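*Asks:* What would the 3D arrangement of this be:
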Amino acid sequence: MPLASRAKTVIEAKLSPEGTRRATLFEQLTVRRVAWDTLVRLNRWLSALGKLATSLYCCVIAALVIGVDIRPAVQDALNSGKPIEHVFVLAILLPTLVFLLARSMIGWMRWKVQRELWRRDVERLGGTS
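*Replies:* Okay, here's the model as predicted:
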């Protein structure tokens, strides 16, 4: 086999979408077992949950910008009312970390669900996966 045709074969195999269509082991054990209607509903719920998380975070930041003093609430929750140094930084840092973790998990779950929906669509329309 000439070098040019071997190189072409290798490049085509590397750029083929077949590897991206295959379900990973995690996907086979989770989303692959769920019915289509449930996946569509789950995708909608995860979308709404992501929007809710973003809205709540925006409300917290807006409250801080407007001037709502949340120091007492943070001190009561974390240190039984005793003064905490740098409580304002903590009041900004905690909601931000919670938001980033929640939004990342929601986004990752939604990505897995959408990937499975796409994979099933390709199968339904006659593609190979």
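
*Asks:* can we go C-alpha only for contacts and neighbour counts from here?
*Replies:* OK.

*Asks:* Tell me which other helices or strands the helix or strand containing Arg115 touches.
*Replies:* Here Arg115, judged by DSSP states H and E, is contained in helix 87-124. Applying 3 or more C-alpha pairs under 8 Å, 6 or more residues apart in numbering; DSSP states H and E, one finds that helix 87-124 contacts helix 36-66, helix 71-79.

*Asks:* now the first one against helix 87-124, angle please.
*Replies:* In this structure, helix 36-66 runs at an angle of 160 degrees to helix 87-124, with axes from the mean of the first three to the mean of the last three C-alpha atoms, to 10 degrees as the basis.

*Asks:* for comparison, sequence B:
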Amino acid sequence: MPCLTGSARPRASVMRAARESYRPVVSSPHVKSAAVAAALSALDEGRTPDRSVYRGAVRALLTALAERAPGRSVEVRVPPYGAVQCVPGPRHTRGTPPNVVETDPETWLRIATGRLDWGEAVTEGRVRVSGIRADLSAYLPL
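*Replies:* Here you go, the predicted model:
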């Protein structure tokens, strides 16, 4: 039987959404920079950072790259934590993009913060690149 107009109560989530944002507080720049610092500190000590710290640091630096090089012609992947599209130029719409940069989280943190040179990382095979626009040396370190 259909509900009569005005007799349905609003859902709690709708009421909550009117009062506060659904986004967690961890999106502030301070928390992001703290995650990067904590992850680098752990790596310097020879430890693997906690998964949540690693994720926050990788995503913060990927976001910074996307802001520094806005566009959609290159996809930068740091599995399993994130990927962004950046660099001005023609964008791809379906399938595997023609310009891809992929690396592991530790290498990404070191490259993005200037602790490892882009060219050195590519030469050593720590970063896999494909496509003519996949050179990020003009945008790194962040």
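
*Asks:* After superposition, what is the TM-score?
*Replies:* Once the chains are laid over each other, their TM-score by TM-score structural alignment, normalised by the length of the first structure reads 0.23; 46 aligned residues with a C-alpha RMSD of 3.7 Å.

*Asks:* Which parts of stretch 95-108 of the first structure count as buried, going by neighbours?
*Replies:* Using 16 or more other C-alpha atoms under 10 Å as the test for burial, stretch 95-108 of the first structure gives Phe99, Ala102, Arg103, Ile106, Gly107.

*Asks:* Show me which of those is closest to Ala4 of the first structure.
*Replies:* Closest approach between those and Ala4 of the first structure, by C-alpha to C-alpha: Gly107, at 42.1 Å.

*Asks:* I'd like to check the angle between the helix holding Arg115 of the first structure and helix 71-79, please.
*Replies:* Going by the same axes, to 10 degrees, helix 87-124 of the first structure makes 80 degrees with helix 71-79.

*Asks:* can you give me how far helix 87-124 of the first structure is from the chain middle?
*Replies:* 2 Å (C-alpha atoms, centre = their mean, to the nearest Å).

*Asks:* hmm, back to that, out of the buried residues of stretch 95-108 of the first structure, which one sits closest to Leu64 of the first structure?
*Replies:* Phe99 (15.3 Å).

*Asks:* residues in contact with that closest one?
*Replies:* By C-alpha atoms under 8 Å, 6 or more residues apart in numbering, the residues touching Phe99 of the first structure are Ala53, Thr54, Tyr57.

*Asks:* wait, which of those residues is closest to Arg71 of the first structure?
*Replies:* So of those, ranked by how close each gets to Arg71 of the first structure (C-alpha to C-alpha), first place is Tyr57, at 17.0 Å.

*Asks:* Surely the closest one and Pro95 touch.
*Replies:* Yes. With contact defined as C-alpha atoms under 8 Å, Tyr57 of the first structure reaches Pro95; the gap is 7.0 Å.

*Asks:* where along the second structure do the strands fall?
*Replies:* Assigned by DSSP state E, the strands in the second structure fall at 74-78, 82-86, 100-103, 127-130.

*Asks:* other SSEs contacting the top helix by length along the second structure?
*Replies:* What stands out as the longest helix in the second structure, according to DSSP state H, is helix 51-68. Helices and strands touching helix 51-68 of the second structure, by 3+ C-alpha pairs under 8 Å, 6+ apart, are helix 29-44, strand 82-86, helix 105-112.

*Asks:* Taking their axis directions, the second one and helix 51-68 sit at what angle?
*Replies:* Orientation check (the same axes, to 10 degrees): strand 82-86 of the second structure against helix 51-68 gives 0 degrees.
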